[in-house]
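Undergrad: What would the 3D arrangement of this be:
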Amino acid sequence: MAEALNGTFKAELIEHQGPWRDFGQAERAVLRWVAWYNGERLHSALGYVPPDEYEHAYWEHRAQDPQTA
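TA: Here you go, the predicted model:
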């Protein structure tokens, strides 16, 4: 699983958006990519809903019906 993530990272960020002028520019690019990957990308296991949206819906549903887990 980690190898798949590393491959995605290399393909989407390193190979398609580099090279960068300095470490700071590369660091900002990595932080933006991680934020996108963890929160905004469409995730097939979640019904092609971004993880942030899915989590928000989960907690909203849970608040409305605390008996469900």
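Undergrad: only C-alpha atoms for contact and neighbour calcs from this point on.
TA: OK.
Undergrad: Count the residues that sit near Glu3.
TA: 8 (other C-alpha atoms under 10 Å).
Undergrad: again with the one 4 residues further on
TA: Each residue near Gly7 was counted by other C-alpha under 10 Å, and the total is 13.
Undergrad: To check against the first, give me the structure of this:
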Amino acid sequence: MPTVGSVGDSYDNAMAESVIGLYKTEVINQKRPWKHRQAVEFATLAWVDWFNNRRLLEPIGNIPPAELEQMYYQNKQGQAMVA
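TA: Below is the predicted model of the structure:
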């Protein structure tokens, strides 16, 4: 199986492959057998939503990644208004 990305691009292969492995462990292997392709697609969407919007990440203060991103852009916008 080829790796994600290509030589010299900015895509972080190791990180992408670890997320793919995590996804396979948490979704694909635990919830099989899949009855149809749509079931896999729905489970994928639900997992990605959880991973980005509900998963609490200890290194960033036990908040979801999306919340940290929102705080970052609000802070950046506030700094631009002051300047």
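Undergrad: Please enumerate the strands of structure 1.
TA: Read by DSSP state E, structure 1 holds no strands at all.
Undergrad: what range in structure 2 does the helix ranked longest in it sit on?
TA: As assigned by DSSP state H, the longest helix anywhere in structure 1 is helix 23-39. Mapping helix 23-39 of structure 1 onto structure 2 (TM-score structural alignment) gives residues 37-53.
Undergrad: Just the buried positions in the matching stretch, please.
TA: The neighbour-count check on stretch 37-53 of structure 2 (16 or more other C-alpha atoms under 10 Å) flags 40, 44, 47, 51 as buried.
Undergrad: And for Pro50 of structure 1, the neighbour number?
TA: The burial count assigned to Pro50 of structure 1 is 18, neighbours taken as other C-alpha under 10 Å.
Undergrad: swap in the one 10 residues further on?
TA: In terms of burial, Glu60 of structure 1 registers 11 neighbours under the definition other C-alpha under 10 Å.
Undergrad: Then Leu57 of structure 2?
TA: Counted with other C-alpha under 10 Å, residues neighbouring Leu57 of structure 2 total 13.
Undergrad: Likewise for Val27 of structure 2?
TA: 16.
Undergrad: Roughly how far does the aligned partner of it in structure 1 sit from Glu3 of structure 1?
TA: Using TM-score structural alignment as the criterion, Val27 of structure 2 maps onto Leu13 of structure 1. Distance, Leu13 of structure 1 to Glu3 of structure 1, by C-alpha to C-alpha, to the nearest Å: 15 Å.
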